[in-house]
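1. no sequence for this one, just the structure:
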């Protein structure tokens, strides 16, 4: 579909509906809201079981197709594979933004390829796209306190303390997406992996 060769599909993982909107599991979709605000783009319904917003983060810069699957997290693969087909993009033009238990809160890590690490959204995308050859923006949410099960922890809203620094975390993750699209993964890793935590 795109004539422009510098196009990226950016998918923010989460669960649909207002009841989940503030959950840690929905941080990927929160990052997409930040990116859409920067581009003055609005999300609209799309035939791929997603809501989509399109724009550029800078004039003449890469085109970003921001997509939030309408499915639940563990069924993200179907909408993502439909989006790739609709926009005629390969998985190497896909950036998935998601929550990551194994990274401390307020930290971002970037990688390409690899397994799902127990993340059900990633597991379904890997199965649906035939492999893990896409870029991940991993937004750290940290581990649950005490013996709280991880499944409960990710479906809770951020704490009041976390919410104070959440805007800067979302901004950093949005910066990382823009830098990957404009300058490549290595440049973005150099910036975000060497930044003082």
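-> Ah, there it is. This one's a predicted model, so the numbers in the text were calculated from it and none came from an experiment.
2. from here on, just use CA atoms for contacts and neighbour counts.
-> Noted.
3. elements contacting the lengthiest helix in the chain?
-> Ordering each helix of the chain by length in residues (DSSP state H) puts helix 160-183 first. Packing partners of helix 160-183 (3 or more Cα pairs under 8 Å, 6 or more residues apart in numbering; DSSP states H and E): helix 27-39, strand 108-112, strand 135-140, helix 185-194.
4. need the ones you listed in CSV (columns: mean neighbour count and distance to residue 75).
-> Shown next, in CSV, are the helices and strands packed on helix 160-183 (neighbours: other Cα atoms under 10 Å; distance: least, Cα to Cα, whole Å):
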stretch, mean neighbour count, distance to residue 75
helix 27-39, 22, 15
strand 108-112, 19, 21
strand 135-140, 24, 17
helix 185-194, 15, 26
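5. also this one, for the comparison:
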């Protein structure tokens, strides 16, 4: 059993905002594989189903971003899911909109939702998919930026990104995270 959780904030206020990219990606995965993510359980909206023969739980924690670990811990305890079988999808301001960065493990990198998950699980050893939301423009407050909506051009980049996330998840479920990283990780820019 795998847990694929996207991070975001509940309520209509935050729908479609940059910070909720994790929820957006879980919806895309659910739509692709016919998994309804509407059951309220474990402080989350969850859905159970199959992706390429693997049993999965899709989850959108409803605890607000900074307390995401409460929900993730409840789900993993209930279903006895090991950290290496958890995939967390969340926003990253250091990547351009729609760029992906897949990691096997690592620190929170300043992301409070991930920091809370690490605190609740007691480990950093879980895979994650970071989805770029772009860096905040000059003069913007970070909180205002991450809670802002996308431009039309950015929405197109996100549609492409959702295909990448789906492809990466399929590879990760086949225990081929290296292939997922090689295929989908954002290439570093030429520093010239």
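-> Yep, it's here. Computed from a predicted structure; not experimentally measured.
6. okay if I get the helices and strands packed on helix 160-183 of the first structure as a markdown table plus distance to residue 11 of the first structure?
-> Shown next, in a markdown table, are those (distance: least, Cα to Cα, whole Å):
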| stretch | distance to residue 11 of the first structure |
| --- | --- |
| helix 27-39 | 8 |
| strand 108-112 | 14 |
| strand 135-140 | 10 |
| helix 185-194 | 16 |
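7. I figured residue 79 of the first structure hits residue 49, correct?
-> Yes: at 5.7 Å, residue 79 of the first structure counts as touching residue 49 under the criterion of Cα atoms under 8 Å.
8. quickly list what's touching both of these two.
-> 69, 70, 71 (Cα atoms under 8 Å, 6 or more residues apart in numbering).
9. need the counterpart of the second one in the second structure.
-> Think residue 70 of the first structure. In the second structure, residue 70 of the first structure lines up with residue 62, judged by TM-score structural alignment.
10. ok, and the closest non-adjacent residue to that match?
-> residue 44 (4.8 Å; Cα to Cα, 6 or more residues apart in numbering).
11. quick one: map the one you found onto the first structure.
-> Under the alignment (TM-score structural alignment), residue 44 of the second structure maps onto residue 50 of the first structure.
12. same thing with residue 127 of the second structure?
-> By TM-score structural alignment, residue 127 of the second structure lines up with residue 135.
13. how about that match, what does it touch?
-> 92, 93, 94, 95, 96, 110, 111, 112, 113, 185.
14. how about CSV for those, with distance to residue 15 of the first structure added?
-> Compiled in CSV, the contacts of residue 135 of the first structure are given as follows (distance: Cα to Cα, whole Å):
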residue, distance to residue 15 of the first structure
92, 24
93, 23
94, 19
95, 18
96, 14
110, 22
111, 23
112, 23
113, 23
185, 27
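15. coming back round to it: how many other residues sit next to the residue nearest to residue 62 of the second structure?
-> Residues within reach of residue 44 of the second structure, counting by other Cα atoms under 10 Å, total 25.
16. so it makes contact with residue 61?
-> Yes: proximity of residue 44 of the second structure to residue 61 meets the contact threshold set by Cα under 8 Å, at 4.0 Å.
17. what's the overlap in contacts for these two?
-> With Cα under 8 Å, 6+ apart as the test, residue 44 of the second structure and residue 61 both reach residue 71.
18. quick revisit: the match of residue 44 of the second structure reaches residue 69, doesn't it?
-> Yes: in this structure, residue 50 of the first structure is within contact of residue 69 by Cα under 8 Å, at 4.2 Å.
19. not counting sequence-adjacent ones, nearest residue to the match of residue 127 of the second structure?
-> Closest to residue 135 of the first structure by Cα to Cα, 6+ apart is residue 112, at 4.2 Å.
20. can you tell me what that neighbour aligns to in the second structure?
-> Per TM-score structural alignment, residue 112 of the first structure is aligned with residue 104.
21. so what's the residue nearest the centre of the second structure up against?
-> Nearest to the mean C-alpha position of the second structure, by Cα atoms, centre = their mean, lies residue 89 at 1.2 Å. Listed by Cα under 8 Å, 6+ apart, the contact set of residue 89 of the second structure reads 4, 5, 6, 7, 21, 22, 25, 128, 129, 130, 131.
22. how many neighbours does the first one have?
-> This means residue 4 of the second structure. 24.
23. if we can go back for a sec, just give me the mean distance for the longest helix of the first structure relative to the second structure.
-> If you overlay the two and look at helix 160-183 of the first structure, the average distance to its match in the second structure is 1.6 Å (mean Cα distance after the TM-score superposition for the first structure).
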